[in-house]
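[1] Mind looking at a prediction? Sequence and model below.
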Amino acid sequence: MTEETAIGGRPPLSMRLAGHPSLARASAWLRRQASLQAGRFGLWTPVALGGGTAVYFVLPAEPAFALAVLALALAAACALASLSSSLRPAASRVLVLAACLLAGFALGRMRTEQVRAPVAPEGGEVRRVEAWVVDVASPGQGGSRVLLAPVAIAGLAPGETPVRIRLTLRGPEPPPAPGTLVSVPALLNPPPPPSSPGSYDFARDAFFDGVGGVGLALGQLRALPPSEAGLPGGLVLQMRINAFRWDLTRRLVDRMGPDRGGLAAAMTTGHEAFVPAAQVEALRA
């Protein structure tokens, strides 16, 4: 078949681009890049998957859940179509990448729905919190921080109670070990939004970590008689692992001293509660 007798009476793409040098150069560059990546096609599938998730996060408004279901169905259709033996290898690869892109978008939206949980109300009210200590977080400006799994929060119904909250403790006393059931009055707020446009979005990360509230403990944490009856198995396992990490941290600090043990513990277990402030500033510098 000659170029004049192309399908449908139209000239082939190479002839149509001949009158547009810039488009012709771009087309040639794309074909060359595609040929160079032919042997690394599998490495581009996670890139496409992540790209689809990135598309979800940059949308100005939350898309409907039905759109995620539709995207997942289209991804499955593209994946099945790519298996057709009548397709050229290049077309099959394009369909696979399109399937990954659509799947990334759908999975991002579905993950958001999966982790959706109650958030502490606005207003900063003081509430009595009864909760399990899940882990000891990095120290804040006012003191140590603990991650709590609330059992009950005064003034909030069970359906309004956040799954996790993070409290900053007052005073120099070390925080209680993970797996301790405590009661404390606290000033609770929802996770704060970015302090300026484009800056770190703590509220978004807290949402995906299941943290629905942050606040300040207004008194000493009072230990309550523990009872793990009725607790989810995953929470019990998580607290036991974190209790082992915390115990190892305390042992390192006790044996090596706070000057060396704090940094050694942070590098070994991830707990930064005992790193001296001077060393923290030195590391930042």
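    Structure received. Numbering: from 1, shown residues only.

[2] all contacts plus neighbour counts: C-alpha atoms, from now on.
    Will do.

[3] So which elements touch the longest helix anywhere in the chain?
    Using DSSP state H, we find that the single longest helix of the chain is helix 89-115. When contacts are defined as 3 or more C-alpha pairs under 8 Å, 6 or more residues apart in numbering; DSSP states H and E, helix 89-115 packs onto helix 41-58, helix 65-81, helix 202-209.

[4] One more pass at 6 Å, please.
    helix 41-58, helix 65-81 (3 or more C-alpha pairs under 6 Å, 6 or more residues apart in numbering; DSSP states H and E).

[5] One more to weigh against that first structure:
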Amino acid sequence: MAGPGRGADKSEGATTSVSERSLFADVPHAEPLPVSLPASQPGIPPLSPDRSAPIPAPQPGPVIRFRRQLSHLSPSGIRNSVASAAGLELDRGVAFLLVPVFLACGVIVYFSLTVEPDFPQPIAVVVLAALCAAVTRSWRKTHLCFMAALLCALGVLAAKVETWRAGTQMLGSEIQTQLTGRVVRLDQMANGRIRLTIDVMSTARPTLRYAPERVRVSARKIPAEMTSGSVATGYVRLLPPTGPVRPDSYDFSFDSYFAGIGASGFFLGNPK
């Protein structure tokens, strides 16, 4: 048996030996070079003829892109996307930001009613919505729906309370009377007249049984010493606050009611 060959590793700890026959074995031929280069991959844009910059791939038109997007749409996919987006927004706390929105919806509902509701009606709706929201706390979606209804009901109740709190006494019909009151504000009008906001102290000839607490009247001229806080008296023509000029247009009496103005008009002479 042949001993270890000359090419064997002589170092200490070597555990393998090389056979001399392997040194004279035929060396396999190297693989021939490819005749042509492989085709470019789809993700790599080809180079231009001058090899300076890649040739941009043609972009699909907007119609083709729109059709591709429509092909990926499905009712279940839309539902899952909406549910995922809604859950993400709720986790971010967007529900708190929607509180004034639902309150405003309740206010709009109240002022859209054709009949003035009594206090027991909105209070009953608030109590019912609160009970339903408390019972459905374990069902998140149902609980959120009842919370939205509760906020709308609270908006209706808040609008009712504000309307009751204002309680402006409005003039019922056109009338002429002797007015005495304290000037609250003086405004110069564009036509040269002066508009006075007056808190009514008394009326005479005739005496109004349901006189408004505050009126807004105009005068052609006022005494030079008259300022806010002065007492003015004179014969005035009072008119109820005007409503909308056209159906469903702006109601001027709405602003007058919440501003505390129960009538408007003008002095038939210069106030004293």
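    Structure received. As the structure is a computational prediction, the values presented were derived from the model and not from experiment.

[6] Fetch the TM-score of the aligned pair.
    Remark: TM-score between the superposed chains equals 0.62 [TM-score structural alignment, normalised by the length of structure 2]; 197 aligned residues with a C-alpha RMSD of 2.9 Å.

[7] still on that earlier bit, I would like the residues contacting the next helix or strand after the longest helix of structure 1, please.
    As assigned by DSSP states H and E, the chain's next helix or strand after helix 89-115 of structure 1 is strand 126-137. Strand 126-137 of structure 1 is contacted from outside by 145-154, 178-187, 239, 242, using C-alpha atoms under 6 Å, 6 or more residues apart in numbering.

[8] Would you mind checking these for buried ones?
    145-153, 178-187, 239, 242 (16 or more other C-alpha atoms under 10 Å).

[9] Am I right that residue 237 of structure 2 is in a strand?
    Yes: counting by DSSP: H, G, I helix; E, B strand; the rest coil, residue 237 of structure 2 is located in a strand.

[10] Identify the residue of structure 1 aligned to it.
    Alignment note: residue 237 of structure 2 maps to residue 187 in structure 1; criterion TM-score structural alignment.

[11] is it true that its match touches residue 219?
    No: contact criterion C-alpha atoms under 6 Å: residue 187 of structure 1 and residue 219 do not qualify, at 10.4 Å.

[12] still on that earlier bit, mind checking which of the helices and strands packed on helix 89-115 of structure 1 is nearest residue 93 of structure 1?
    Smallest distance to residue 93 of structure 1 across these (C-alpha to C-alpha): 7.6 Å, for helix 41-58.

[13] per the alignment, residue 56 of structure 1 corresponds to what in structure 2?
    Using TM-score structural alignment, residue 56 of structure 1 pairs with residue 110 in structure 2.

[14] and its match, what is it in contact with?
    With C-alpha under 6 Å, 6+ apart, residue 110 of structure 2 has these contacts: residue 156.

[15] separation between the most centrally placed residue in structure 2 and residue 75 of structure 2?
    When C-alpha atoms, centre = their mean is applied to structure 2, the residue found nearest the centroid is residue 101 (6.6 Å). Distance from residue 101 of structure 2 to residue 75 of structure 2, counting by C-alpha to C-alpha, to the nearest Å: 29 Å.

[16] Could you do residue 94 of structure 2 as well?
    Counting by C-alpha to C-alpha, the gap from residue 94 of structure 2 to residue 75 of structure 2 is 25 Å.

[17] More neighbours: the two, which one.
    residue 94 (13 against 8; other C-alpha atoms under 10 Å).

[18] The more buried one and residue 145 of structure 2, how far apart?
    15 Å.

[19] contacting residues around stretch 158-168 of structure 1?
    Applying C-alpha under 6 Å, 6+ apart, the set of residues contacting stretch 158-168 of structure 1 is 118-119, 144-149, 210-216.

[20] buried residues in it?
    161, 162, 163, 164, 165, 166, 167, 168.

[21] got it, and stretch 212-222 of structure 1?
    212, 213, 214, 215, 216, 217, 218, 221.

[22] Off-centre distance for that stretch?
    24 Å (C-alpha atoms, centre = their mean, to the nearest Å).

[23] Would you mind pulling the contact partners of it?
    Contacts for stretch 212-222 of structure 1 (C-alpha under 6 Å, 6+ apart): 119-120, 162, 164-169, 182-191.

[24] And it, end to end?
    22 Å.

[25] ok, now stretch 261-270 of structure 2?
    With C-alpha to C-alpha, one end of stretch 261-270 of structure 2 sits 21 Å from the other.

[26] Tell me the secondary structure of the nearest residue to residue 183 of structure 2 once chain neighbours are set aside, please.
    With C-alpha to C-alpha, 6 or more residues apart in numbering as the criterion, residue 183 of structure 2 has its nearest non-adjacent residue at 4.5 Å, and that residue is residue 198. Three-state assignment for residue 198 of structure 2 (three-state DSSP): strand.

[27] Residue in structure 1 paired with residue 198 of structure 2?
    By TM-score structural alignment, residue 198 of structure 2 lines up with residue 148.

[28] Mind telling me what residue 200 of structure 1 corresponds to in structure 2?
    Checking TM-score structural alignment: residue 200 of structure 1 goes with residue 250.

[29] Its match in helix, strand or coil?
    Residue 250 of structure 2 is classified as coil under three-state DSSP.

[30] can you state the direction angle for the helix or strand residue 27 of structure 1 falls within and helix 41-58?
    Using DSSP H and E, residue 27 of structure 1 falls within helix 21-36. Angle, helix 21-36 of structure 1 to helix 41-58, by axes from the mean of the first three to the mean of the last three C-alpha atoms, to 10 degrees: 120 degrees.
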